[in-house]
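S.K.: Below are the sequence and a predicted model for it; my questions follow.
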Amino acid sequence: MEDKGFGLYIHIPFCKKKCNYCDFISYINMEYFIPQYIETLKKEMDFYKDYCSKRKIRTIYIGGGTPTILQPEQLEHIIESALKTFRVYNELEISIEANPDSITKEKLHKLKNAGVNRLSIGLQAYQTHLLKNMGRIHSPGQFERAFLAAREEGFDNINVDLIFGLPGQTGEQWEETLKKVTALRPEHVSAYSLKIEEGTLLYDQYKSGIIKLPEEEKERGMYYFLIDFLTSRGYNHYEISNFAFPGKECRHNILYWKNKEYIGIGAASHSHFCKKRYHNEEDLEKYIEVFSLKNRPPIKDKESISKGLEISETIIMNLRLTAGLDKIEFFNRFGVDIKDLYRKEIELLENSRLIEETQTHIKLTKLGLDFANEVFVNFIP
């Protein structure tokens, strides 16, 4: 029988400053809404309580925004509310995103006592001028102090977020960042190529010619170096952009990549639950107001997920994992052999050396990692 455990995502949309590249739903200078927002989060958790009474949570992920902009007691209160509201598995993973400038010893202590066992710190780069160009407000020194403080508090599962392909970034600077980060021995590293999204300050700077991105060949070179560097130091390259020591892979994100169910709590949060996909109202004030008046989530864009769409999305998301798609797992979930559905597409991609098939899995090749989107479109219904 399919595992019915699910994930819980809690969105904290407050920030001290909007980063130049960020297109996530977040708000600055609106901290006065935090108490009301926390109360609304609790109401939304209570709303889902009956729907989930016979099921358990496997993972909790608190993202943003900047969750650690909240006070220690507020963070503790949110986590305690979730644990009181939902049934959970014993081996529960609780992750929280943190910015170096908003991490304090008191917050770390409260988080650890509340049950947080995975910390994700947003460094992005080790060079001060690159951080400034991105609109980041922390320094490399603040990152190091925050990391070491987390270690002192007993956190033994820390992720560091990095970005490469930045305007003006050199290969030498990227190598320096990786060397300094791995010297600290974080259990997990997430490294993403910069994407310039419309509506961001970076997009406007790019369109006006103020900044230039590295050439594609140089950006790809940074990615190849990343893989070689981290794997040579014991990290398992388990997803296109993610690396971990064995056993320290992010279980919440694997839930996404396995196309399993999750509930999103908070403004703009997304859910995939009971064969439905939907998201909450993005506007912070409207999210709070609607819940106050109707005592239910202000859900938008709700759609049913057909079996065909679920199959397609499961293939695409599984292929992001370097282990690939487990053919037996796929058959047990859908009652059909994947090659009965996509035999021609699979053969074409194999002949193009973009995917390879083993007795148990179908996965991207090294070349396929570079052309992942071209692979994925073959499985869109």
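M.R.: Nice, I can see it.

S.K.: use CA for all of it now, contacts and neighbours both
M.R.: Will do.

S.K.: Distance check, the closest residue to Ala98 other than its chain neighbours against Glu350.
M.R.: In this structure, Ala98 finds its nearest non-sequential neighbour in Ile121, 4.9 Å apart by C-alpha to C-alpha, 6 or more residues apart in numbering. From Ile121 across to Glu350, the span is 38 Å (C-alpha to C-alpha, to the nearest Å).

S.K.: cool, Asn133 as well?
M.R.: Going from Asn133 to Glu350 by C-alpha to C-alpha gives 42 Å.

S.K.: same deal with Gly199?
M.R.: 38 Å.

S.K.: Likewise for Phe243?
M.R.: For Phe243 relative to Glu350 (C-alpha to C-alpha), the value is 25 Å.

S.K.: In terms of neighbours, single out the busier of these two.
M.R.: Of the pair Phe243 and Glu350, Phe243 is the one with more neighbours under other C-alpha atoms under 10 Å, namely 25 against 18.

S.K.: Show me what whichever helix or strand the residue nearest to Ala98 is part of is packed against.
M.R.: If you go by DSSP states H and E, Ile121 is part of strand 118-124. On a contact count with 3 or more C-alpha pairs under 8 Å, 6 or more residues apart in numbering; DSSP states H and E, strand 118-124 meets strand 87-98, helix 140-152, strand 158-164.

S.K.: Can you name the residues that contact the closest residue to Ser306 other than its chain neighbours?
M.R.: In this structure, Ser306 finds its nearest non-sequential neighbour in Lys275, 7.6 Å apart by C-alpha to C-alpha, 6+ apart. The contact partners of Lys275, by C-alpha atoms under 8 Å, 6 or more residues apart in numbering, come to 304-306.

S.K.: got it, and Glu303?
M.R.: The contact partners of Glu303, taken as C-alpha under 8 Å, 6+ apart, are 276-278.

S.K.: hold the first one in mind and look at this next one:
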Amino acid sequence: MLSFPTDGNLSLYLHIPFCTTCCSYCAFYSEPVDATKAYLQPYVDRLEKEIRACKAHLDRFFTIFIGGGNPGSLTADQLRRLLVAAKADASDEVTIEMNPETFDETYFSLFAEGLVTRLSMGIQSMDDPTLIRLGRNARREDNLRSIALARQARLQYGIELSFDLMVCLPGQTVDLAIADLHEILMLSESDHISLYCLTVEEGTELALQVGLGNTTVLDEDGQEDFLQKMWSELRRLGFEHYEVSNFCRNGKKSKHNQVYWRLDNYLGLGSSAASTLTEGSLARHYTQNQSLQEFALSQCFSGYEEEHVDANQQIEEYVMMALRTNAGIDKQVFAARYQKDFDCLFASAISSLDSSWYSDTIQFFVLTEYGFMVIDEILLRLALEIS
């Protein structure tokens, strides 16, 4: 049994590691659902038991997020079992990811019952040649159909919508990416966009193709110019840039993702899921290291490995996450949380930064949009001061 704090809010992440096929850029753990169908029901059975065992110690989960893989590999009834076990109708926000090719009206019952309040859909591109290069299972026709269904669900049940877009893709122009953005917003009227710059992750098919010279990706200068134009267009459309890769209007921020960025407590269940659990000065990470096959056939709560997080690592993780947001670091909160003065700890590192990268006041240290562009460099300099 996992050991988690019972005071304060606790959020829940459920990992569904089944997918049609793996996209060329994807580094998240998943396996082809057609080859692993025999494990799908046992996987759901164990996950439900773990949820119920954890839920017995809690009044409710603050937020819930079901991700993958593709949760659309499960039926609405299977997802309902997990959500009912978690008493999702009592949570402040319940998000489910769906890939366009598997989303249909059978999932509307989850919205009607108040078990899901937010739908996050990975569109990535509206251009068929680009989707093919990415190894996506969906095509433009699938995207159009699923966006229309998502808008229908929003109008009928009042759920919130979020769409993922990828930019700096091989062969993609800024004009094409902006056209994708406009089309998605026009069709869906969504108030949330996650905009991701293509990252070449080690071990992916994309990394192999780049290494072989078969695929060319933008250099850092090209990516910076591309992102600046996309960010500017989102700002013009009324979106707040509230995290490096996330934009909202009308205050529709993701409550669950803010849990990660504040380094609040969250419990991750399922194959390859991770947890961060803190009580007082004691912080623990849990990682689930079983394959989906092992997870499905093993005893509940087996395969979760615990790691204690020391004080310096806690500070480093907090700074790394908080500076991804436009709220930045509240120095009073930092002092209360870690019994250290932010200005004293980081004065030397901050003095080495370009002044256009950040805003520093008595109460807050916040990165500018230009700082977001060079966040890795900033975090490296700050991290060197912690130890």
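M.R.: Yep, that arrived. Model, not experiment: these values are computed from the prediction.

S.K.: Quick TM-score on the pair, please.
M.R.: Laid over one another, the chains give 0.91 as their TM-score (TM-score structural alignment, normalised by the length of the first structure), with 369 aligned residues with a C-alpha RMSD of 2.0 Å.

S.K.: sorry, back to before: you'd agree the residue nearest to Ala98 of the first structure is up against Pro100?
M.R.: Yes: Ile121 of the first structure is within contact range of Pro100, at 6.6 Å (criterion: C-alpha atoms under 8 Å).

S.K.: quick one: common contacting residues for the two?
M.R.: By C-alpha under 8 Å, 6+ apart, Ile121 of the first structure and Pro100 have these common neighbours: 143, 147.

S.K.: Gly368 of the first structure -> the second structure?
M.R.: Matched to the second structure by TM-score structural alignment, Gly368 of the first structure sits across from Gly371.

S.K.: before we move on, what about Ile78 of the first structure?
M.R.: Taking TM-score structural alignment, the alignment pairs Ile78 of the first structure with Leu82 from the second structure.

S.K.: May I ask which helix or strand encompasses its match?
M.R.: Taking DSSP H and E as the criterion, Leu82 of the second structure maps to helix 76-85.

S.K.: which strands and helices sit next to that helix?
M.R.: helix 37-55, helix 108-112.

S.K.: closest one to Gln299 of the second structure among the ones you listed?
M.R.: Across these, Gln299 of the second structure has its closest neighbour in helix 37-55 (7.8 Å, C-alpha to C-alpha).

S.K.: Centre-most residue in the first structure?
M.R.: Asn253 (6.0 Å; C-alpha atoms, centre = their mean).

S.K.: can you pull the contacts of the aligned residue in the second structure for that one?
M.R.: Residue pairing (TM-score structural alignment): Asn253 of the first structure is matched to Asn257 of the second structure. Residues near Asn257 of the second structure by C-alpha under 8 Å, 6+ apart: none.

S.K.: buried stuff in the helix or strand in which Asn257 of the second structure is found?
M.R.: Asn257 of the second structure belongs to helix 255-261 when elements are defined using DSSP H and E. Within helix 255-261 of the second structure, the residues that count as buried by 16 or more other C-alpha atoms under 10 Å are 255-256, 258-261.

S.K.: What mean distance separates whichever helix or strand comes after that helix from the matching residues in the first structure?
M.R.: Next helix or strand after helix 255-261 of the second structure toward the C-terminus (DSSP H and E): strand 266-269. Compared with the first structure after fitting, strand 266-269 of the second structure deviates on average by 0.6 Å (mean C-alpha distance after the TM-score superposition for the first structure).

S.K.: Contacts only, for the closest residue to Glu189 of the second structure other than its chain neighbours.
M.R.: Residue nearest to Glu189 of the second structure in three dimensions, not counting chain neighbours: Arg151, with 7.3 Å by C-alpha to C-alpha, 6+ apart. Arg151 of the second structure is in contact with 161, 187-189, counting by C-alpha under 8 Å, 6+ apart.

S.K.: which position in the second structure aligns with Lys179 of the first structure?
M.R.: Counting by TM-score structural alignment, Lys179 of the first structure corresponds to His182 in the second structure.

S.K.: Tell me how many other residues surround that match.
M.R.: Residues lying near His182 of the second structure (other C-alpha under 10 Å) number 15.

S.K.: Kindly report the same for Arg145 of the second structure.
M.R.: 14.

S.K.: which residues does it contact?
M.R.: Residues near Arg145 of the second structure by C-alpha under 8 Å, 6+ apart: Pro100.

S.K.: nearest to Lys87 of the second structure, of the helices and strands packed on helix 76-85 of the second structure?
M.R.: Closest among these, once you apply C-alpha to C-alpha, is helix 37-55, at 8.3 Å.

S.K.: Show me which positions of that closest one end up buried.
M.R.: For helix 37-55 of the second structure, the neighbour count (16+ other C-alpha under 10 Å) marks 39-40, 42-48, 50-54 as buried.
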